[in-house]
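1. Generate a structure from the sequence data that follows.
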Amino acid sequence: MIAVNMRSAMGALTGVQRYAIEVFKRLDKESCRSVAPAEILGSMKGHLWEQCTLPKEVSNSSLLWSPGNVGPLRVRNQVVTIHDATTFDHPEWFDRKFSLWYRFLLPRLAKRVKGIITVSEDSKRRLAGHLGVSAEKIRVIYNGVSPELSPAEPDSIARLREKLGIKGEYFAYVGSLEPRKNLKTLIEAWRSVQPQLKDTELLIAGSAGHVFSGEGESECPEGCRFIGRLSDDDLPVLLSGARALAYPSLYEGFGLPPLEAMACGTRALVSDIPVLREVCGDEAIYFNPLDSASVANAILSVAEESEEQRRKAITSGRGRAAEFSWERSAHQHKEFFEEMREVQNG
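-> Model prediction:
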């Protein structure tokens, strides 16, 4: 029996939580079970539960999978998913206590567990260097795109436009509001293009996480709005109605929103960083995330492209997104778990 540490899947939905939920619901329930606290716990209490209580609850399981970056040090028969190396590469982006805890825990955990999963080759390279383990111990399994993410019906788009008070065309940003997402540069770029796109808005959807060092919402120029976190029902509708997704992130473990935009038939404008090249391939428009003029040029290139260019790009983008499925991801997880159990029994 495989026990799945679902502490990370509790609370408001984030990328890590979505990953845990999407993979878990596709695993064979006859051979795996969920283990989680009885209620949502704060950061300190949650870590105490994970380190002290969880090992007792999984003592009869053949393997523990911890999908949320951390797991109990006492459990050796464990696979842990570590999504990125951000706390090592950029500790200044996080709350100091959170960063110190992760930098203390993860190298020790990585050396004790049977295997490690991460979500991109770029993350594997970074983690191997920081954790002091062989790259062979780390298995790359890509995230997937939810089947619910597809082009929305015109009526659904019209209803959301009315709900949000959208009058004309718009570009969208979707994701958490944290330093590495680089929204200041996006807003600066929008300020420079706004005179040429007077009837177009930039809509920023997301909310700040509690573990990140504080950065207030940058002052929005005319035509730019923060619209808060969207429901799972509204997300594909917002993406479907957008001229493009603008995603200026400085650092990602995987970077799911650009693929989600492609799945919804929307262009993706993304940072030219290795992991997004790995994930998006040739189907995105890339810009230098440190140069607002480069971001502005990408926005204008999409605003000015012909309908034929747009149609071709949308078709190829949907093809790229279709290469990433949660079904495939879950199948690869099952294979890796079986390999780790064979190592345990060997």
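
2. Every contact and neighbour count from this point should use C-alpha atoms.
-> Noted.

3. show me what contacts Arg180?
-> Neighbour list for Arg180: Trp93, Ser249, Leu250, Tyr251 [criterion: Cα atoms under 8 Å, 6 or more residues apart in numbering].

4. The last one touches Lys181, doesn't it?
-> Yes. At 7.4 Å, Tyr251 and Lys181 qualify as touching, with contact defined as Cα atoms under 8 Å.

5. for the contacts of Arg180, which one is nearest Glu338?
-> For the contacts of Arg180, the residue nearest Glu338 by Cα to Cα is Tyr251; the value is 31.7 Å.

6. what about the helices in the stretch 101-250 of the chain?
-> Secondary structure of the stretch 101-250 of the chain (DSSP state H, counting those that start in this stretch): helices at 121-131, 154-164, 183-193, 234-241.

7. so what does the first one touch, helix or strand wise?
-> For helix 121-131, the packing partners by 3 or more Cα pairs under 8 Å, 6 or more residues apart in numbering; DSSP states H and E come out as helix 96-112, strand 138-140, helix 274-280.

8. Please name whichever of those is nearest to Ile157.
-> Distances from Ile157 to each of the helices and strands packed on helix 121-131 were compared using Cα to Cα; the minimum, 25.1 Å, belongs to helix 274-280.

9. Going by neighbour count, list what's buried in the closest one.
-> Using 16 or more other Cα atoms under 10 Å as the burial criterion, the residues of helix 274-280 that qualify are Val275, Leu276, Arg277, Val279, Cys280.

10. ok, those residues vs Gly144, which is closest?
-> Proximity of these to Gly144 (Cα to Cα) peaks at Val279, which lies at 10.8 Å.

11. Excluding residues flanking it in the chain, which one is nearest the closest one?
-> Phe254 (7.0 Å; Cα to Cα, 6 or more residues apart in numbering).

12. dump the residue contacts of the one you found.
-> Residues in contact with Phe254, defined by Cα under 8 Å, 6+ apart, are His83, Val119, Ser120, Ser123, Tyr142, Asn143, Val275, Leu276, Val279.

13. Please generate a structure for the following sequence too, so the two can be compared:
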Amino acid sequence: MAQASGIGTYIRGLLGAFSACRPASLTLTLITGKDDGVDGDWTRIPLSARFYSPSEQVAVPWAFRRSGAKLLHSPHYNLPVVLASRCVVTVHDLIHLKFPQFLPSRLAWIYAQSVFRQWIPRARAILTVSENTKKDLIETLGIPESKITVTPPGVPDGFHPLAPADYQPALESLKLPKGYFLYVGNLKEFKNVPRLLEAYRRLRQKKMYAPPMVFVGENFIPGFDRELENTPYVRWFPDLDRGALPAVYAGALALVFPSLYEGFGLPPLEAMACGTPVICSNRASLPEVVGDAALQVDPLSLDDLVNAMKRLCEDTALAGVLSAKGLQRAAQFTWDTTAAKTLDVYRRCS
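-> Take a look at the predicted model:
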């Protein structure tokens, strides 16, 4: 699971911080696949079961007993049911409950309902990445507040301001000019990317020389790939190497992130850490991530999106203010803090 996008960033960041702050008295064993993407000299128990599969519900408990550990931390909601009472589980969001229409099958819906409503309430402790998801857990599932600890993620390694000489080669290799609007993340309905594309089209009608629009992320919306490819001045990179992302952020005029729902919202944090201005939704967790360091918009309003993008096209002073505020805001999110809070939960649950 360490290779999965947002969850993978969470796992790698947390383990990286554990390497520096974990007490000698605490032994950690990773139950993981062969190519997990995790650095460090960790004791590992290999796992070949597919995520969310029945075999995972057998293989993980077997590996846990083999490890001799007292506590299992599941970094995503797919905790093993037979070990629920011995688990700390990280719940990043309740997307599968709030947007069931986007699940791939009826079976996936049944699985999500069972895990969230029957298994997760039995966990020894619950970690989550935002106050908004904590509120969702309390209001939707009736989880006691005392059982939930908010541990926001830190800025991923490599995301910091870059000089033009450092990011320009990447832009040239991608054939990107400096100063484009940028979206980073999976292309899904609840991410509101169809409305973002329409907002960009309207911006081009109002402002002929508006910057290009760049989408970075895998598409999950049938037919949306053709819309992207057929819209002038739009570029789409479905499988951009993550190592190139800091340079792509650095070359952008602004990140535009109008998502309808996020458990946290890593792209705005990454953009702020790179000094890139942010336009984002005023929904769910995003206001607590960006604070006053971004232009917040109603994600259902095309006019709001168009006007915010137009403002940043025309107001270089505003872009500079948002860049400076974003850097200050991003500095508040560190993996050391995440790790310290997580270790405290481990101690209380052991």
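
14. Kindly provide the TM-score of these chains.
-> For this chain pair, the superposition-based TM-score is 0.89 by TM-score structural alignment, normalised by the length of structure 1; 326 aligned residues with a Cα RMSD of 1.9 Å.

15. Just put the helices of the stretch 101-250 of structure 1 in JSON lines and tack on mean neighbour count and distance to Gly209 of structure 1.
-> Putting these into JSON lines (neighbours: other Cα atoms under 10 Å; distance: least, Cα to Cα, whole Å) gives the following:
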{"stretch": "helix 121-131", "mean neighbour count": "19", "distance to Gly209 of structure 1": "21"}
{"stretch": "helix 154-164", "mean neighbour count": "13", "distance to Gly209 of structure 1": "23"}
{"stretch": "helix 183-193", "mean neighbour count": "20", "distance to Gly209 of structure 1": "15"}
{"stretch": "helix 234-241", "mean neighbour count": "24", "distance to Gly209 of structure 1": "18"}
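
16. mind giving me a markdown table with those helices and columns for distance to Phe171 of structure 1?
-> Written out in a markdown table, the entries for the helices of the stretch 101-250 of structure 1 read as follows (distance: least, Cα to Cα, whole Å):
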| stretch | distance to Phe171 of structure 1 |
| --- | --- |
| helix 121-131 | 28 |
| helix 154-164 | 13 |
| helix 183-193 | 10 |
| helix 234-241 | 9 |
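
17. Among those, which comes closest to Tyr170 of structure 1?
-> The nearest among the helices of the stretch 101-250 of structure 1, by Cα to Cα, is helix 234-241 at 7.9 Å.

18. What is the corresponding segment of structure 2 for that closest one?
-> Under TM-score structural alignment, the alignment places helix 234-241 of structure 1 onto residues 244-251 of structure 2.

19. distance between that stretch and the chain's centre?
-> Once both centres are worked out by Cα atoms, centre = their mean, to the nearest Å, stretch 244-251 of structure 2 turns out to sit 17 Å from its chain's centre.

20. and what of stretch 158-170 of structure 2?
-> For stretch 158-170 of structure 2 - counting by Cα atoms, centre = their mean - the centre lies 22 Å from the chain centre.

21. Repeat that for stretch 335-345 of structure 1.
-> With Cα atoms, centre = their mean as the basis, the mean position of stretch 335-345 of structure 1 lies at 27 Å from the chain mean.

22. Stretch 270-281 of structure 2 too?
-> The gap between the average C-alpha position of stretch 270-281 of structure 2 and the chain average comes to 14 Å, counting by Cα atoms, centre = their mean.

23. Kindly check the end-to-end length of it for me.
-> Counting by Cα to Cα, to the nearest Å, the length from the leading to the trailing residue of stretch 270-281 of structure 2 is 16 Å.

24. residues in structure 1 aligned with that stretch?
-> Counting by TM-score structural alignment, stretch 270-281 of structure 2 lines up with residues 260-271 of structure 1.

25. residues contacting the aligned residue in structure 1 for Leu302 of structure 2?
-> With TM-score structural alignment as the criterion, Leu302 of structure 2 lines up with Ser292 in structure 1. Residues near Ser292 of structure 1 by Cα under 8 Å, 6+ apart: Thr185, Leu186, Glu188, Ala189.

26. Check Arg318 of structure 1 too.
-> Met262, Ala263, Cys264, Gly265.

27. Surely the second one and Ala322 touch.
-> Yes. Using Cα under 8 Å as the test, Ala263 of structure 1 is close enough to Ala322 to be in contact (7.2 Å).

28. Distance check, Leu256 of structure 1 against Gly165 of structure 1.
-> Leu256 of structure 1 is 27 Å from Gly165 of structure 1, by Cα to Cα.

29. Who has more neighbours out of these two?
-> Neighbours of Leu256 of structure 1 and Gly165, each counted by other Cα atoms under 10 Å, are more numerous for Leu256; the result is 21 against 9.

30. Now do the contacts for the closest residue to Pro107 of structure 1 other than its chain neighbours.
-> For Pro107 of structure 1, the nearest residue in space outside its immediate sequence neighbours is Leu131; the separation is 4.5 Å by Cα to Cα, 6+ apart. Applying Cα under 8 Å, 6+ apart, one finds that Leu131 of structure 1 lies in contact with Leu106, Pro107, Arg108, Ala110, Lys111.

31. go again using 7 Å as the cut-off
-> Residues near Leu131 of structure 1 by Cα atoms under 7 Å, 6 or more residues apart in numbering: Leu106, Pro107, Ala110.

32. Now the contacts of Arg318 of structure 1 in CSV, please, with extra columns for neighbour count and distance to Gln344 of structure 1.
-> Putting the contacts of Arg318 of structure 1 into CSV (neighbours: other Cα atoms under 10 Å; distance: Cα to Cα, whole Å) gives the following:
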residue, neighbour count, distance to Gln344 of structure 1
Met262, 32, 41
Ala263, 28, 39
Cys264, 26, 42
Gly265, 30, 45
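
33. Next step: the residues you listed restricted to strands.
-> Counted as lying in strands by DSSP state E, out of those, is not a single one.

34. Just give me the closest of those residues to Ala3 of structure 1.
-> Ala263 (32.2 Å).

35. Helix or strand: which one has the residue nearest to the closest one when sequence neighbours are not counted?
-> Setting aside the residues directly before and after it, Ala263 of structure 1 is nearest to Arg318 in space (Cα to Cα, 6+ apart), at 4.8 Å. Secondary-structure assignment from DSSP states H and E places Arg318 of structure 1 in helix 307-321.

36. what comes up buried for the helix or strand just after that helix?
-> Elements were assigned by DSSP H and E; along the chain past helix 307-321 of structure 1, the next helix or strand is helix 326-345. Neighbour counts using 16+ other Cα under 10 Å place Trp326, Glu327, Arg328, Ser329, Ala330, Gln332, His333, Phe336, Phe337, Met340, Arg341 of helix 326-345 of structure 1 among the buried residues.

37. Show me which pair in the residues you listed is furthest apart.
-> Trp326 and Arg341 (22.4 Å).

38. So in structure 2, which helix runs the longest?
-> Among the elements of type helix in structure 2, defined by DSSP state H, the one spanning the most residues is helix 5-21.
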